[in-house]
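Engineer: My questions are about this predicted structure, shown below with the sequence.
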Amino acid sequence: MSKRLSDKTLAALPSSVAVPCYDRAAVTPGIVHLGVGAFHRAHQAVYVDDCLAAGEREWGIVGASLQSASTHDALGPQDGLYTLATRGGDRETLRVVGSIGSVLVAPRSPSGLLDVLGDPRTRIVTLTITEKAYLRNAAGGLDTGHAAIVADIDTPENPRTAHGYLVEALARRRAAGIAPFTVLSCDNLPANGATLHRLLGEFAALRDPELAKHVAEISCPSSMVDRIVPATTDADRARISLELGVEDAWPVLTEPFSQWVIEDDFSSGRPGWEAFGVEMVRDVGPFEDMKLRLLNGAHSAIAYLGLLSGHETVAKSFGDPAIRSFVKGQWAEAAPTLPTASGLDPKRYVEALTTRFDNTALAHRTAQIANDGSQKLPQRIVATALDRMNAGAGADHLMMTVAAWMRACELRVSGLAAQHFTDPLDDALVRIAKRNLPAAEAVGAVFDLAGFAGASKWRPALEALAADNLAMLRTDGVAAALSQLDTGGQSA
């Protein structure tokens, strides 16, 4: 297909494809997004596109990749345009999103990204950089010994990390008398705004105490995001391009469901997102807890148990009766840990999750979800288990998920493909797996490595539960282990 999706080819697209109804040339950039991957393009960029269509033309997005040039190389020839394919049941709808005006590749031109961040028109910086890019140490603070952090302190004009770019840009704006931008984290970690604010302050303090005081005054609202976005395949590209009649190098796929909850704390204005379904609240904590513990926690269980059972997608894994029953048991453990006076409706939320997980039209790969377990499980599973123990309740299902992650890590040495999924602690995890330790010793080594449960008094009890489950998985496999869990009188 010789023609590419672009501003010039928009008019020739089929009438069944929704296209931007506004003059993109009249849009000015007001948002810089760090980490312009598939999730951002299926979520935040869509909400901004709605605002642009409603006449709020000062909120165009400049996307920035902090590492890979792949998004830039795909969208550059397309004027930033891409197709959003929403799939539910046997129906797929296509929409071309126009809110991203340009995409920068930070390593190619650090000064170019700093210039955009320093532009007075930039009033919000959003982030989806994944948990590991926050560069935290085992205690949750900034990893001041990380090579990239050290380099950013030594050469602030040539940043490598999000911390480096944000703090240097804030310093330059301060020196030029330009108001600071609001920094809005959209990553899946608890109190993401407060966490990022603290890390930026710690980073700034390494440079200059006065700069740290300035950073302490900026707005960093927390937010909770929720939408399933599977990886785009070559078959998806071919199918969507055929329907468009022009080539789209990188469309994104998603589900009909979308949620965004944001603490309404913006120092220099914001789009009117609430008109398009965004929930603007005073405290996002209860919402993110429900999402982390019910959606993300279930996703981890589905991913690792699914991988161990040979299921490639969420729908196939959740369709396995043993795994489906297990997930319901994990939900039953997790739901009582949520705050009761927050207006949440866990029962209704779980019903919606069941429908979403059953969506066979969305090939959400278990291997994709399985990445970075050592960074995700503390928030999704271990924190929930600790709350259960503090309440005098059990955490058998929760610790089975931890055991399933460990077993999947072990089998990458001898069974699963070594790169089936990856983890920041891979080298050390492989070394532990190769020692063929008894279950209890292996669990202790991994808890030490990943910092699970920290110095909690409940750590020995959680380790014992995980070790029992790991032993069952090693000896009997998934189906038998889950059957023993359900019939052994353990709590649900």
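Structural biologist: Arrived safely.
Engineer: Please make it C-alpha for all contacts and neighbour counts, starting now.
Structural biologist: Will do.
Engineer: which residues sit against stretch 444-453?
Structural biologist: 138, 374-375, 378, 382-383, 386, 425, 428-429, 432, 459, 463 (CA atoms under 8 Å, 6 or more residues apart in numbering).
Engineer: again, 6 Å this time
Structural biologist: 374, 459 (CA atoms under 6 Å, 6 or more residues apart in numbering).
Engineer: Please apply the same query to stretch 69-84.
Structural biologist: 5-6, 94-98, 100-103, 105, 249, 251-253.
Engineer: Endpoint to endpoint, it covers what distance?
Structural biologist: 20 Å (CA to CA, to the nearest Å).
Engineer: Quick one: buried ones out of the contacts of stretch 69-84?
Structural biologist: Buried members of these, counted by 16 or more other CA atoms under 10 Å: 5-6, 94-98, 100-103, 105, 249, 251-253.
Engineer: let's bring in a second model and compare:
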Amino acid sequence: MEKLSSFTTLPQGVSGPGYDRKALTPGIVHIGLGAFHRAHQAVFTHKALEKNFGPWGIVAVNLRSPEPVRALAEQDGLYSVITRSAEGDRAEVIGATVDWLCAAERGEDVLATLASPDIRIVTLTVSEKAYGLDPVTGGLDLKHPALVADIANPHAPVGAVGFLVEGLARRRERGVPPFTVLCCDNLPSNGHVVRRLVLEMATRRDPELARWIADEGKFPCSMVDRIVPAATDDTRGLAAKLLGAEDALAIETEPFLQWVIEDDFVSGRPEWEAAGAVFAQSVEPYENMKLRLLNGSHTLIAHLGILHDLEFVRDVMAVPEFVEIVKRHMRAATATLDPVPGIDLPFYRNQLLDRFANPTIAHRNEQIAMDTSQKLPQRILAAAVEIVSEGGDAAEFAYVVALWIASIHKRGDLNDPRKVDILAAATQASKLDPSAVFFAVEGLFPPELVENRVWRSLVNRELSLLSSYRA
């Protein structure tokens, strides 16, 4: 079977780019060539180009792994997105990517591209941990390996923040305006966070550079939403069946697609609103809604599933008792939210329940549970801090923390940047106060919770009630 390429004749019912790809020129660099980007930002750009063509081709950059870059090169920048639902499967070939680079192999080419005046936007999906955010100070984590390397050798960066700063420095030297930095990762106020980290690193090398970035640069916040499981051989097999061609980068996803963006750009942007994006004066209400309702529930479901040996989110949602637990959590999370413009929160919750239960989406609980220490602060702990500070009952959020601790004990291992500290704590847990060793890990929990005996007692109580947990 042939590989998907620009020479592939697509079967009836499979749509391809509705614009002239040969006329498409670069305007965006995207850092983080993972499944989520391919199912989200690239799709929005693809659809925007179909509505209003312009110089907004994507240069896809992967920081470390060359495999997806090579696969994209072999397929002329094309890949398929398979939308799955109970109504059936639908494939679409996405063509917005015009170039592809692996930074580990071609770092200088990445920097040259970032310095080009043609590039006006840099979007990122590199995961929460890749920014090197210190949870205690809110600034750079000076122990983060990529940050250590980039501070020592700023002209040959290896990390996301290092590439942003060096790219901006080269633009300043050449009299080129800065690019807009658009973070698409699940960090609260993500644009503000990335701006702070970029300015801190820039200040370390040249305060004048930092002032230029602060005065001239833009870092709009955004909220992204689409459930995208990791691709498998089954995914690629389904793509071959639908396309009549091999697609090494095929991904499957749900029909739902959402992007809320602050409209604050240095030098223009694609017409993403024509593809369904929402531009808002403030992203914060949407962001909190998504982090606390979707992402927080996902974390709950993932660890609940792990404790009960259920592989996928849909498996958890097939158990009525567990669905009621998720609903209960959602109601508690909703009580912490401000009104969200244009959103009916009860309807949104029901929509989430349907999305989680989608029988065609095989979203592994272990995938969602990765890096939980980096996800708890914005998904669970921020709401708990608010409730505790007001003297309220944060038991629903204590329950999620207890699930996480119990799942660590069950597995005896985890995929997490703080793995060493967390597993060391697990080996020292006592039956009388099983959460104490976790609260003692520096920076794992905010001080408002560490110092609150009522909250810590709630976590211990929830641990004692978990029938599947044994300290």
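Structural biologist: In hand now; what should we look at? As the structure is a prediction and not an experimental result, all values here were calculated from the model.
Engineer: ok, and the closest non-adjacent residue to residue 132 of the second structure?
Structural biologist: Spatial nearest neighbour of residue 132 of the second structure, excluding adjacent residues (CA to CA, 6 or more residues apart in numbering): residue 141 at 5.2 Å.
Engineer: What's the local residue count around the equivalent of the one you found over in the first structure?
Structural biologist: Matched across to the first structure, residue 141 of the second structure falls on residue 143, judged by TM-score structural alignment. By other CA atoms under 10 Å, the residues close to residue 143 of the first structure number 19.
Engineer: ok now the helix or strand where residue 148 of the first structure lies, how far from the chain's centre?
Structural biologist: Here residue 148 of the first structure sits within helix 147-154, counting by DSSP states H and E. From the chain centre to the centre of helix 147-154 of the first structure is a distance of 25 Å (CA atoms, centre = their mean, to the nearest Å).
Engineer: do the same with stretch 294-305 of the first structure
Structural biologist: 14 Å.
Engineer: Repeat that for stretch 403-418 of the second structure.
Structural biologist: With CA atoms, centre = their mean, you get 21 Å for stretch 403-418 of the second structure.
Engineer: ok, and for it, which residues are buried?
Structural biologist: 403, 404, 405, 406, 407, 408, 409, 410, 414, 416, 417.
Engineer: now the end-to-end length of it.
Structural biologist: Span of stretch 403-418 of the second structure from end to end, CA to CA: 18 Å.
Engineer: Provide the contact partners of that stretch at residue level.
Structural biologist: Against stretch 403-418 of the second structure from outside (CA under 6 Å, 6+ apart): 303, 307, 370, 371, 469.
Engineer: Over in the second structure, tell me which residue corresponds to residue 207 of the first structure.
Structural biologist: Per TM-score structural alignment, residue 207 of the first structure is aligned with residue 205.
Engineer: Roughly how far does that match sit from residue 211 of the second structure?
Structural biologist: From residue 205 of the second structure to residue 211 of the second structure the distance is 12 Å (CA to CA).
Engineer: before we move on, what about residue 82 of the second structure?
Structural biologist: For residue 82 of the second structure relative to residue 211 of the second structure (CA to CA), the value is 45 Å.
Engineer: Of these two, which one has the most company?
Structural biologist: residue 82 (24 against 14).
Engineer: Which strands or helices does whichever strand or helix holds residue 98 of the second structure pack on?
Structural biologist: According to DSSP H and E, residue 98 of the second structure maps onto strand 97-102. In terms of contacts (3 or more CA pairs under 6 Å, 6 or more residues apart in numbering; DSSP states H and E), strand 97-102 of the second structure is packed against strand 57-62.
Engineer: try 8 Å this time
Structural biologist: strand 57-62, helix 67-74, helix 103-115 (3 or more CA pairs under 8 Å, 6 or more residues apart in numbering; DSSP states H and E).
Engineer: In the first structure, which residues correspond to that strand?
Structural biologist: Under TM-score structural alignment, the match for strand 97-102 of the second structure is residues 100-105.
Engineer: got the contact list for that stretch?
Structural biologist: 29, 36, 45, 60-69, 71-72, 75-76, 79-81, 112-113.
Engineer: Just the buried residues out of those, in ChimeraX syntax.
Structural biologist: Here is the ChimeraX command that picks out the buried ones among the contacts of stretch 100-105 of the first structure, judged by 16+ other CA under 10 Å:
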select :29,36,45,60,61,62,63,64,65,66,68,69,71,72,75,76,79,80,81,113
